[in-house]
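A.B. asks: just a sequence and a predicted model for now, questions to come.
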Amino acid sequence: MALLNILTAPDPRLKQKSTPVGTVTPEVRQLMDDMLETMYAAPGIGLAAPQVGVLKRVIVVDISPEPEKRAPLRMADPELIWVSDEDADFEEGCLSVPQHYSNVVRPAAIRVRYKDETNAERELEATGLLATCIQHEIDHLDGVLFIDHISALKRNIILRKLLKTKKSATSAAPVA
């Protein structure tokens, strides 16, 4: 397994759409494992392949608060097949939008169809934080960040701060 580099906004790769996996190959399984290791190290509760520069429809999720109770989900080609009419409002953050949070309204319950790491077709019903996390990660596969769900004013403030941080880090890098 390997730790992968997590892209941060406003990296243009985060706005691109991902392509379907089709079949979960050993390479896709390795990507899933590397993504989980990266997510846990960050630390985070979800990670999508585009966040590590891979434009494939792959996400990993684990909302377990304690390492000894981990219950990772590895999903290839996830698709929402049902969403509730009822909404839920959660404060969201993102590994690609570090240290910024905002409330986002999403469907409170979902049903998702996906292929697991063994290439088996699965369906999962989720509510609460798990439903929010899965929807957040699926958004990444379509080039959508959680800040795209908030006001343009707040989004632009966050993006300007991220760009300023990125420029500061680049200018502070030692010259070889």
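C.D. replies: Sure, I can see it. Just so you know, these numbers come straight off a predicted model, no measurement behind them. Residues are numbered from 1 along each chain as shown.

A.B. asks: please count neighbours and contacts with C-alpha atoms only from this point.
C.D. replies: Fine.

A.B. asks: residues contacting residue 51?
C.D. replies: By Cα atoms under 8 Å, 6 or more residues apart in numbering, the contact set of residue 51 is 6-8, 14, 96, 140.

A.B. asks: what's in contact with the longest helix that the chain contains?
C.D. replies: With secondary structure taken from DSSP state H, the chain has its longest helix at helix 152-171. Residues from elsewhere that reach helix 152-171, judged by Cα under 8 Å, 6+ apart: 9-10, 97, 100, 147-148.

A.B. asks: drop anything exposed from those.
C.D. replies: 9-10, 97, 147 (16 or more other Cα atoms under 10 Å).

A.B. asks: report the two of the residues you listed separated the most.
C.D. replies: 10 and 147 (11.1 Å; Cα to Cα).

A.B. asks: and the helices in the chain, which stretches?
C.D. replies: 26-41, 128-141, 152-171.

A.B. asks: okay, pairing it with this:
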Amino acid sequence: MILPIVAYGSPVLRAVAQEIGPDYSDLPKLIEDMWETMYASNGVGLAAPQINRSIRLFVIDSSQIFANQDEDEKGMYPDEPGMKGVFINPQVVGLNGEKWSYNEGCLSIPKIREDIYRNAEVRLKYQDETFTEHEHSFIGITARIILHEYDHLEGKLFIDHISLLKKKLIKKKLDDISKGKVKVDYKMAFQK
């Protein structure tokens, strides 16, 4: 089932999400719905707070970025061809590599994109959908998507990484989004 994406301005996007256990109600269905919602929204990652669930869960599929590359872009990123995964109760263990800029957007903040600097590598401890423990390093675009989605679990948004001047320049657009004055081709839920 395709779920509505929570829009900027909703308190759930600013809350620190709670850990879950294997007994979390109907988790396989929720993960399936998150995949369906992410793909229907043309996203490459989706965190549970974006569907109004304040739990430590996100899904990513960085292979979509590589599938849509132009021929001259192939081989530009070290993590090509990307990966697809479910991350439950993740913890950042370490950040490595130089910070690099990439133009990011967010399904909860449609029609706004900004250049964001993030580390080239992230080491993450997490559980998969069967609650099997993993500790793994991710690089490139995959690391960036993971860090973006991880921020959602910490109550942070990509716009928190931009300068005060840039925030002032996009304030009207952000206000419009929080009031539901934005048109997108996917389901959204707006704060009342």
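C.D. replies: On my side now, so go ahead. The structure displayed is predicted, hence computed values, not measured ones.

A.B. asks: so which of the helices of the first structure gets nearest residue 54 of the first structure?
C.D. replies: Judging the helices of the first structure by Cα to Cα, what sits closest to residue 54 of the first structure is helix 26-41, at 9.0 Å.

A.B. asks: please name every helix or strand in contact with the closest one.
C.D. replies: strand 46-48, strand 58-61 (3 or more Cα pairs under 8 Å, 6 or more residues apart in numbering; DSSP states H and E).

A.B. asks: again, only this time at 6 Å
C.D. replies: Using 3 or more Cα pairs under 6 Å, 6 or more residues apart in numbering; DSSP states H and E, no helix or strand is in contact with helix 26-41 of the first structure.

A.B. asks: what lines up against residue 105 of the second structure once you look at the first structure?
C.D. replies: Aligned by TM-score structural alignment, residue 105 of the second structure pairs with residue 93 of the first structure.

A.B. asks: pretty sure that match contacts residue 101?
C.D. replies: Yes - counting by Cα atoms under 6 Å, residue 93 of the first structure touches residue 101, with 4.6 Å between them.

A.B. asks: so those two - more neighbours on which side?
C.D. replies: With neighbours defined as other Cα atoms under 10 Å, residue 93 of the first structure and residue 101 compare such that residue 93 has more, 19 against 15.

A.B. asks: contacts only, for the more buried one.
C.D. replies: Contact analysis of residue 93 of the first structure by Cα atoms under 6 Å, 6 or more residues apart in numbering lists residue 101.

A.B. asks: of all the helices of the first structure, which lies closest to residue 122 of the first structure?
C.D. replies: Nearest of the helices of the first structure (Cα to Cα): helix 128-141, 14.2 Å.

A.B. asks: got the buried residues for the closest one?
C.D. replies: For helix 128-141 of the first structure, by 16+ other Cα under 10 Å, it's 129-141.

A.B. asks: in the second structure, what range does it match?
C.D. replies: Aligned by TM-score structural alignment, helix 128-141 of the first structure falls on residues 140-153 of the second structure.
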